[in-house]
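Chemist: Got a predicted model here, sequence first, then my questions.
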Amino acid sequence: MKCGISFRGVEKTVELFNNINNLELDKIPSFTCIRKWLGRIGLYEMNREKEYRNDWIFIIDFTLELGKQKVLVVLGISQQQLESEIIPDGRGLHHKDVELLGLEIMDSTKGENIKQKLDEITSRVGKPIQIVADHGSDLARGIKLYQQEHEDLIYTHDVTHAMALLLKHELNSDDRYQSFIQKCNMCRQQLQQTELSFLSPPTQRSQCRYFNIERLTDWGLNLLNCNIDTVTKLVRNSDPSVINKKIIDKLGWLVDYQAELIRWNQMTVLTRTLETQVKKLGINQQSLTCFKENEFDIPKGELLDFQQHIYDYIITQSSHIKNEKTFLSTSDVIESLFGKYKQFSARAPFKEMGQMLLTICLSTMNLTNSLVKNALETISFTDVEIWLAEVFGQSMLSKRKTLFSDLVDDTETV
């Protein structure tokens, strides 16, 4: 769980250390045995009764794989723990700072269904005082329906998604930025199989591309500011004059974007400044003042509208916070858990939901000897199989095996 190693990798690693260190294990656990152990411990954590509190902060998001189902994941941390442990350390949430309060597999993600799931979780663990999530349409509707019955609930738009949406709004309609993106793609194709491949622009993400546009702007600005003689020295066994000509031919177009690159870079610095601040210090009534003190100087008349949009976000998100309290501003921890889960699910024969979902539960656990012992004594693998059958039914791999097993191999008669 810590290293993201595969089940077969664990089996081989234990076998390797057994041979090297003479551990003299009677039997090396097989990868299927390890998978079963983790499934049992994960199901134990999912079903474990959680503390009933009135200061929960819910962190909510969906994850999905192949098929029509989505999984609503609800993590929780108490507001007391946030203010007493996390914020004084000036850090973001770690996986083990949160508890898994809900893992709900849903065929339909209509707002009414999400609200129903939140009601069920509330009846088990207590009413939250804050929910942090992105503004996906179904999720936002479900939370707002829930909020109608809990008017004192604070619904916070995750700062990472909010800043990405702000950049998307500004840059999607910017013809110069769109042409810059196109030229980066062309440039990468032209350079990737040449001696100048190390100068290629970074690959852009197919999704969520506005979460890290500084990779492109930094690349462009760094190239414009680097010494061309240094570049030619890095290309061994080549004529410097030929290399210089290639650099000008393939990368000379960057000069036309120098002013825009500076402006786009300033935009990302503004958003990252806010993200760093509120992820470490939380969000409260002093957040706007703190941001104004920390932001860098912008030339007068440039990016003032963009800057005001950031101010508006801070004002909106802090307007419901009272009594000098500090709340959470980001759902990064749930995105990180999804990333770890997909490390494991990517190795499955089909990218469908199944037992691998329980790795989300495992990632939040402090796996002590006593906890593992109690989990394995409480949950059998039969319990895991029953849960899988009730929630998911027959797997895609099982369906395919059933289908193909009926086919007659008549290749020898051809």
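Modeler: Yep, that arrived.
Chemist: can we go C-alpha only for contacts and neighbour counts from here?
Modeler: OK.
Chemist: got the contact list for residue 314?
Modeler: By CA atoms under 8 Å, 6 or more residues apart in numbering, residue 314 lies in contact with 287, 288.
Chemist: all helices in the stretch 151-300 of the chain, in order from the N-terminus.
Modeler: 159-172, 175-191, 214-225, 228-234, 240-251, 258-281, 287-294 (DSSP state H, counting those that start in this stretch).
Chemist: Reformat those as a markdown table; add distance to residue 31 and mean neighbour count.
Modeler: A markdown table is the format used below for the helices of the stretch 151-300 of the chain (distance: least, CA to CA, whole Å; neighbours: other CA atoms under 10 Å):
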| stretch | distance to residue 31 | mean neighbour count |
| --- | --- | --- |
| helix 159-172 | 37 | 18 |
| helix 175-191 | 41 | 15 |
| helix 214-225 | 39 | 16 |
| helix 228-234 | 46 | 14 |
| helix 240-251 | 50 | 14 |
| helix 258-281 | 38 | 18 |
| helix 287-294 | 49 | 15 |
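Chemist: Can you say which of those is nearest to residue 134?
Modeler: In terms of CA to CA, the element of the helices of the stretch 151-300 of the chain nearest to residue 134 is helix 159-172, at 6.2 Å.
Chemist: Now distance to residue 103 too, for the helices of the stretch 151-300 of the chain, in a markdown table please.
Modeler: Listed next are those as a markdown table, based on distance: least, CA to CA, whole Å:
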| stretch | distance to residue 103 |
| --- | --- |
| helix 159-172 | 22 |
| helix 175-191 | 38 |
| helix 214-225 | 34 |
| helix 228-234 | 52 |
| helix 240-251 | 49 |
| helix 258-281 | 25 |
| helix 287-294 | 32 |
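Chemist: just so I know, which of the ones you listed lies nearest residue 372?
Modeler: Closest to residue 372 of these is helix 258-281 (CA to CA; 32.4 Å).
Chemist: Now do the closest one: distance to the chain's middle.
Modeler: Distance, stretch centre to chain centre, for helix 258-281: 20 Å (CA atoms, centre = their mean, to the nearest Å).
Chemist: ok and that helix relative to helix 287-294, angle-wise?
Modeler: 130 degrees (axes from the mean of the first three to the mean of the last three CA atoms, to 10 degrees).
Chemist: Helix 258-281 to helix 175-191, inter-axis angle?
Modeler: 100 degrees.
Chemist: Just list what helix 258-281 packs against, helices and strands only.
Modeler: helix 159-172, helix 214-225, helix 287-294, helix 304-318 (3 or more CA pairs under 8 Å, 6 or more residues apart in numbering; DSSP states H and E).
Chemist: Alongside the first one, take a look at this:
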Amino acid sequence: MKRGAENVKTTAPVEVEKRSPPIDIKDADQTRVLCVLLTLNAVVSYRSVPRILELFKSKTNYAVSWIPHFTSVINWSLRLGLGCLTQVQAITKPWVAIIDHSIDIGTKKALVVLRVEVDTLSKRGAAVRLEDCECIGLTISEKVTGDTLYLEFEEIFNRAGKPLAIIKDRDATLNKGVRLWSNQQEVPVPTIDDIGHTIATALKAQFEKLDIYKRFTALISHGAKCMRQTELAFLKWFNKTGHF
């Protein structure tokens, strides 16, 4: 009997893998909308969104059946922006275009074109706000020339319509691209140089050879680098060229 008992092998109980219940499609859509609204309306970071949902789930009666990863929130927000760009159309009201290149990141530049209605400018009576602007063009390029900008302006303004005027800085490449596009129109579109860049360029031309100016810009540049990853990074500083 002992030998027979020894030959009997005992099997360990099989652990059944616990699977989370399937996600309801309606709940998933509500969660996606809430995540995007938190980033756009509450202006919180992408990484903060899952933490906020965890707080809702643990401390409130709000039913949160699914906590997405922050990278999913990024993708949903980007899809929303792309959807808005694909729906850009011409409007009947007069408007002006604000054009600028983003600060260089790596080897690429981002060209941004905003539309602001003239009525909004007159009613505001001050600097425009984010809600006053509509992004009608966004392109990413590694090589930027006047000719490439002309082609990009041609595509953007063919879709969004012709602006009453174009507001830009005094960048030479941007100036050439705008000039090439404007010269192709029946009536050239007037351009308005950004007052901040215009004054900064004039001041730089007047003072850039002075040692005190060089020390001043070097000090500002060093201070900006020190504050870049701190809680004061939102402050606006001079860049290396002396522009705001």
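Modeler: Nice, thanks for sending it over. These figures come from a predicted structure and were not determined experimentally.
Chemist: returning to that earlier point: could the helices and strands packed on helix 258-281 of structure 1 go into a markdown table alongside distance to residue 204 of structure 1?
Modeler: A markdown table is the format used below for these (distance: least, CA to CA, whole Å):
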| stretch | distance to residue 204 of structure 1 |
| --- | --- |
| helix 159-172 | 14 |
| helix 214-225 | 8 |
| helix 287-294 | 29 |
| helix 304-318 | 23 |
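Chemist: Of all those helices, which one comes closest to residue 127 of structure 1?
Modeler: Proximity to residue 127 of structure 1 (CA to CA) singles out helix 304-318 among those, at 20.0 Å.
Chemist: which residues in structure 2 form helices?
Modeler: 2-7, 25-40, 48-59, 70-86, 118-124, 146-160, 172-183, 195-207, 211-227 (DSSP state H).
Chemist: can you redo those as a markdown table with distance to residue 98 of structure 2?
Modeler: Listed next are the helices of structure 2 as a markdown table, based on distance: least, CA to CA, whole Å:
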| stretch | distance to residue 98 of structure 2 |
| --- | --- |
| helix 2-7 | 85 |
| helix 25-40 | 22 |
| helix 48-59 | 31 |
| helix 70-86 | 16 |
| helix 118-124 | 12 |
| helix 146-160 | 12 |
| helix 172-183 | 11 |
| helix 195-207 | 13 |
| helix 211-227 | 26 |
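Chemist: Ok, which of those comes nearest residue 105 of structure 2?
Modeler: helix 211-227 (15.3 Å).
Chemist: can you give me the angle the closest one makes with helix 195-207?
Modeler: Using the same axes, to 10 degrees: helix 211-227 of structure 2 against helix 195-207 is 130 degrees.
Chemist: So which of the helices of the stretch 151-300 of structure 1 is nearest residue 402 of structure 1?
Modeler: Of all the helices of the stretch 151-300 of structure 1, helix 159-172 sits nearest to residue 402 of structure 1, with 42.7 Å by CA to CA.
Chemist: Any chance you could list what contacts that closest one?
Modeler: Applying CA under 8 Å, 6+ apart, the external contacts of helix 159-172 of structure 1 come out as 134, 177-178, 210-211, 267-268, 271, 275, 309-310, 329-332.
Chemist: center of structure 1, which residue is that?
Modeler: residue 335 (2.6 Å; CA atoms, centre = their mean).
Chemist: how about that one, what's its partner in structure 2?
Modeler: In structure 2, no residue is paired with residue 335 of structure 1, using TM-score structural alignment.
Chemist: Beyond the helix or strand hosting residue 335 of structure 1, next helix or strand please.
Modeler: Using DSSP states H and E, residue 335 of structure 1 maps to helix 332-345. Later in the chain than helix 332-345 of structure 1, the nearest helix or strand by DSSP H and E is helix 358-363.
Chemist: Tell me which of the helices of structure 2 sits nearest to residue 238 of structure 2.
Modeler: Nearest of those (CA to CA): helix 211-227, 6.4 Å.
Chemist: which helices and strands does the closest one pack with?
Modeler: Based on contacts counted as 3+ CA pairs under 8 Å, 6+ apart, there is no element that helix 211-227 of structure 2 packs against.
Chemist: go with 10 Å
Modeler: Using 3 or more CA pairs under 10 Å, 6 or more residues apart in numbering; DSSP states H and E as the contact test, the elements touching helix 211-227 of structure 2 are helix 195-207.
Chemist: what range in structure 1 matches the helix it packs on?
Modeler: Going by TM-score structural alignment: helix 195-207 of structure 2 matches residues 159-171.
Chemist: and if you look at stretch 65-76 of structure 2?
Modeler: With TM-score structural alignment as the criterion, stretch 65-76 of structure 2 aligns to 26-37.
Chemist: Pull out the buried residues from that stretch.
Modeler: 30, 31, 34, 35, 36, 37 (16 or more other CA atoms under 10 Å).
Chemist: how about the nearest residue to residue 146 of structure 2, chain neighbours excluded?
Modeler: Leaving aside its sequence neighbours, residue 146 of structure 2 sits nearest to residue 177 (CA to CA, 6 or more residues apart in numbering; 4.1 Å).
Chemist: Can you tell me what the one you found aligns to in structure 1?
Modeler: Mapped onto structure 1 by TM-score structural alignment, residue 177 of structure 2 lines up with residue 142.
Chemist: repeat for residue 164 of structure 2
Modeler: Counting by TM-score structural alignment, the partner of residue 164 of structure 2 is residue 129.
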